[in-house]
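Student: here's my sequence, what's the structure:
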Amino acid sequence: MDPVTMAAGSALVAAMATDAWKQARDGVVALWRRVHPERAEQVGGELETLRTQVLQARRAQDPDTEQALEGMWRLHLQTLLQRDPQVAGELRRLLDNQLAPTLNPGERERVYSVIQNTAVYGGTSYVAGRDIRPEPPAPKA
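Tutor: Next comes the predicted model:
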């Protein structure tokens, strides 16, 4: 799954529990309106339901439900991206300009955490989230 899609799905669900949830909702509906206008109003209704579900999950201290909702919206956004790959830039702008700014710093950091997969053939690779001090390779005997 595309990392931006994953981040946007997480940010959307988290934003639904903030005072700026309407801004998040309007941004997602506007994206759908540009790409699939026939579904925009339906998506708006689904986002209203999402907000209710997120607030209930938070009141019940139920992170599993919130995580499931994130997964569901990640799939919605991924499907949108698969149908129209040109949406990737718009989705990134939505994430950066409307969803992420509504979140507290801890949630924003969680949303922007990146999953990396690395494949190395015939060499050495170092992947780190912070400082790295690699040991030089041992001499070949």
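Student: contacts, neighbours, all on C-alpha from now
Tutor: Noted.
Student: so who does Leu103 touch?
Tutor: Leu103 is in contact with 11, 14-15, 18, counting by Cα atoms under 8 Å, 6 or more residues apart in numbering.
Student: before we move on, what about Pro105?
Tutor: No contacts exist for Pro105 under Cα under 8 Å, 6+ apart.
Student: what about it, distance to Thr5?
Tutor: 20 Å (Cα to Cα, to the nearest Å).
Student: what of Asn97?
Tutor: For Asn97, the distance to Thr5 - Cα to Cα - is 15 Å.
Student: so these two - more neighbours on which side?
Tutor: Thr5 (23 against 13; other Cα atoms under 10 Å).
Student: please give the structure of this sequence too, so both can be compared:
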Amino acid sequence: MDPTALAFATALVSAMATQTWSDARAAVLAVWRRRKAEAETETVAADLDLAHERVLSAGETGHPETVEAVVDVWQGRVQELLLDHPELAADLREVLTTTLLPMLDKARADRARSIIMTGTSRDSSTFNQVAGDQHHHHG
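Tutor: Just a heads-up that it's a prediction; the model follows:
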């Protein structure tokens, strides 16, 4: 799974519970319109509205598993978009960093930013992976 899809879906669903949801919705639909047919974009708009309602309802009734299910659905949708149109990855990252993350409180933004990265170094090779602050661990 593309880490952009996970971070984007997490931030998107978190933004659904904010007062600025309409701005997030518009930014997401703008990316979708760049490569999809208008009829499909209308379907995505309706699906975003339904997801927004589910997230708000889950927040009111205390059902975090519903929110996680919505994240899973949108992670799949974003992954599918990236598979069909990998050139949209930069556009999605831009919407993520300039629109979605600034809408969120620190805890939700940090959650969306946290991406688990794994790597393996063999023999005497060395590599660095950086996603935020860099820390060196030798072992």
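Student: need the TM-score from the superposition.
Tutor: A TM-score of 0.88 describes the superposed chains when it is computed by TM-score structural alignment, normalised by the length of the second structure; 135 aligned residues with a Cα RMSD of 2.1 Å.
Student: endpoints of stretch 101-120 of the first structure, how far apart?
Tutor: For stretch 101-120 of the first structure, the end-to-end distance is 36 Å (Cα to Cα).
Student: repeat that for stretch 128-139 of the second structure.
Tutor: 14 Å.
Student: what does that stretch rub up against?
Tutor: 115, 117.
Student: following superposition onto the first structure, what is the mean distance for the helix or strand harbouring Thr4 of the second structure?
Tutor: According to DSSP states H and E, Thr4 of the second structure maps onto helix 3-15. Superposed on the first structure, helix 3-15 of the second structure shows a mean distance to its aligned partners of 0.6 Å (mean Cα distance after the TM-score superposition for the first structure).
Student: how about the next helix or strand after that helix: buried residues?
Tutor: Next along the chain after helix 3-15 of the second structure, taking DSSP H and E as the criterion, comes helix 21-35. Across helix 21-35 of the second structure, burial judged by 16 or more other Cα atoms under 10 Å covers 21, 24-25, 27-28, 31-32.
Student: kindly report the same for stretch 89-104 of the first structure.
Tutor: Buried residues in stretch 89-104 of the first structure, counted by 16+ other Cα under 10 Å: 91-92, 94-96, 98-100, 102-103.
Student: got the end-to-end distance for that stretch?
Tutor: 24 Å.
Student: the contacts of Leu103 of the first structure, buried ones only, as a ChimeraX selection?
Tutor: Buried members of those, identified by 16+ other Cα under 10 Å, are gathered into one ChimeraX selection as follows:
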select :11,14,15,18
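Student: my read: Ala58 of the second structure touches Pro64, true?
Tutor: Yes. The pair Ala58 of the second structure and Pro64 qualifies as a contact (Cα atoms under 8 Å) at a distance of 6.4 Å.
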